[in-house]
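one predicted model, sequence on top.
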Amino acid sequence: MVITICIGSSCHLKGSRSIIQGLEKKIRENELCSQIELNGSFCTGECENGVCVKIDDELFSVSPETVDTFFENEVLRRVR
């Protein structure tokens, strides 16, 4: 699975760094390092709501406050 987090200026200001750190932590805690690849990208053009995060080709809007829920509901569901 490839998760891509926007690190463009708008998403950076909305907390993309915190989201990356949160996802890295959750991936380690769940021992999924060999199954999930984290990538960064610049603007995806969908930054109105929050930080743009893609799982493969599906786009999500995530905030630092929702990263744990996003991981549980979207990432773990696809891995298991």
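Yep, that arrived.

drop to CA atoms for contacts and neighbour counts, all remaining ones
Noted.

which element follows the biggest helix by length in the chain toward the C-terminus?
Using DSSP state H, we find that the single longest helix of the chain is helix 16-29. Later in the chain than helix 16-29, the nearest helix or strand by DSSP states H and E is strand 37-41.

in that next one, what's buried?
Using 16 or more other C-alpha atoms under 10 Å as the test for burial, strand 37-41 gives residue 38.

elements contacting it?
Judged by 3 or more C-alpha pairs under 8 Å, 6 or more residues apart in numbering; DSSP states H and E, the packing partners of strand 37-41 are strand 2-6.

then this one, side by side with the first:
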Amino acid sequence: MVVKICLGSSCHLKGSYKVVQKLRELQKEYPNLQLVGSLCFGNCINGISMEIDGKLYSGITAGNVVEIVKECMRKKGESNE
């Protein structure tokens, strides 16, 4: 699964670095999780943005990112092997 996280100035100021830290921790459990940085999704007003396999998610925080990614993985049938 490919997860792109916005690292543009607006998302950076809203805490995207902390989101990236959470995703890196999640990679230890799910080695097939690929993280990619993006400069902007053009969705700045809606908070930190993230794209998973082409679908845009907004309002991402360090508190909700792990559950969102895990839910997407469950829907795709991906395991942590």
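Arrived safely, thanks for sending. What you are looking at is a predicted structure, and each value in this text was computed from that prediction instead of being measured.

what are the buried residues along the longest helix of the first structure?
Of the residues in helix 16-29 of the first structure, 16, 17, 19, 20, 22, 23, 24, 26, 27 count as buried by neighbour count, 16+ other C-alpha under 10 Å.

the third one reaches residue 67, doesn't it?
Put plainly, it is residue 19 of the first structure. Yes - in this structure, residue 19 of the first structure is within contact of residue 67 by C-alpha atoms under 8 Å, at 6.1 Å.

find residues that contact each of these two.
With C-alpha atoms under 8 Å, 6 or more residues apart in numbering applied, the contact sets of residue 19 of the first structure and residue 67 do not overlap.

what number of residues lie near the nearest residue to residue 32 of the second structure once chain neighbours are set aside?
Sequence neighbours aside, residue 1 is the residue nearest to residue 32 of the second structure in space, at 6.5 Å (criterion: C-alpha to C-alpha, 6 or more residues apart in numbering). Residue 1 of the second structure has 16 neighbours, counted by other C-alpha atoms under 10 Å.

try residue 48 of the second structure
Residues lying near residue 48 of the second structure (other C-alpha under 10 Å) number 27.
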